[in-house]
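[1] Quick one, fold the following:
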Amino acid sequence: MTHPAVLARLVEEYEMESELRAAGPHGPVRQQMEDVVYTLCVSTGTRDIDAALAAARERLRTAWLGDADAAEAAAQDGRTLSGTAG
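    As a prediction, the model looks like this:
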């Protein structure tokens, strides 16, 4: 499974490339967009960009919720996420 930080960067890159492409079709922007789309699809195990974005956003949502849940549980136990008393 692709790390959430990588997925977040890919989604951000896709959104930036989409904005650039909307401003006007440019060769390098088109290739960068294709590269990001391909990487997002491979990273999420999907075949189209809509499914890839949905999968990436869901993974990010659950990853961040998982981190929040872990931090909350640790705080209730009087420890930090690294397992030491804080």
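[2] from here on, contacts and neighbour counts on C-alpha atoms
    Will do.
[3] Which helix or strand contains residue 47?
    Using DSSP states H and E, no element contains residue 47; it sits outside every helix and strand.
[4] what's around it, how many residues?
    13 (other Cα atoms under 10 Å).
[5] cool, and residue 52?
    Count around residue 52 with other Cα under 10 Å applied: 23.
[6] same deal with residue 50?
    Neighbours of residue 50 (other Cα under 10 Å): 12.
[7] starting at the chain centroid, how far to the longest helix anywhere in the chain?
    Counting residues, the longest helix found in the chain (DSSP state H) is helix 49-76. Relative to the mean C-alpha coordinate of its chain, helix 49-76 is positioned 10 Å out (Cα atoms, centre = their mean, to the nearest Å).
[8] Same check on stretch 5-21?
    With Cα atoms, centre = their mean as the basis, the mean position of stretch 5-21 lies at 9 Å from the chain mean.
[9] another one to check against the first:
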Amino acid sequence: MMGARPSLLRELVERCETLRRRVASGGSTQTRRQLEDVTYTLCVVTGTRQLDTALYVARQQLADAMRHEQPLRH
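    From the prediction side, this is the model:
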């Protein structure tokens, strides 16, 4: 299976983390809905069904992408 672009994964992971913190500190109904939306998207992109699993897979894919990046040549 081909993974999502690292930039998309990074954006989704950061958004999830931000929204989770907001919800944990008494976030609004709108914030909870935004978290549900980004959770759904991250799960689809990673081929998972739960947020914790999706975050784990996304972080693994990001780490793999970093290892496979070509070093800059001078």
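[10] now what about the TM-score between them?
    Remark: TM-score between the superposed chains equals 0.90 [TM-score structural alignment, normalised by the length of the second structure]; 72 aligned residues with a Cα RMSD of 1.2 Å.
[11] Show me what the longest helix of the first structure is packed against.
    helix 4-23, helix 27-44 (3 or more Cα pairs under 8 Å, 6 or more residues apart in numbering; DSSP states H and E).
[12] Nearest to residue 80 of the first structure, out of the ones you listed?
    Nearest to residue 80 of the first structure among those is helix 4-23 (20.9 Å), distances taken as Cα to Cα.
[13] For residue 66 of the first structure, which of the helices and strands packed on helix 49-76 of the first structure is the nearest?
    Using Cα to Cα, these put helix 4-23 closest to residue 66 of the first structure, at 11.3 Å.
[14] what angle sits between that closest one and helix 27-44?
    150 degrees (axes from the mean of the first three to the mean of the last three Cα atoms, to 10 degrees).
[15] Helix 4-23 of the first structure against the second structure, how far on average?
    Superposing on the second structure and averaging over aligned pairs (mean Cα distance after the TM-score superposition for the first structure), helix 4-23 of the first structure comes out at 0.4 Å.
[16] The second structure: matching residues for that helix?
    For helix 4-23 of the first structure, the aligned range in the second structure is residues 6-25, judged by TM-score structural alignment.
[17] okay if I get the helices and strands packed on helix 49-76 of the first structure as CSV plus mean neighbour count?
    Output for those, formatted as CSV (neighbours: other Cα atoms under 10 Å):
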stretch, mean neighbour count
helix 4-23, 15
helix 27-44, 16
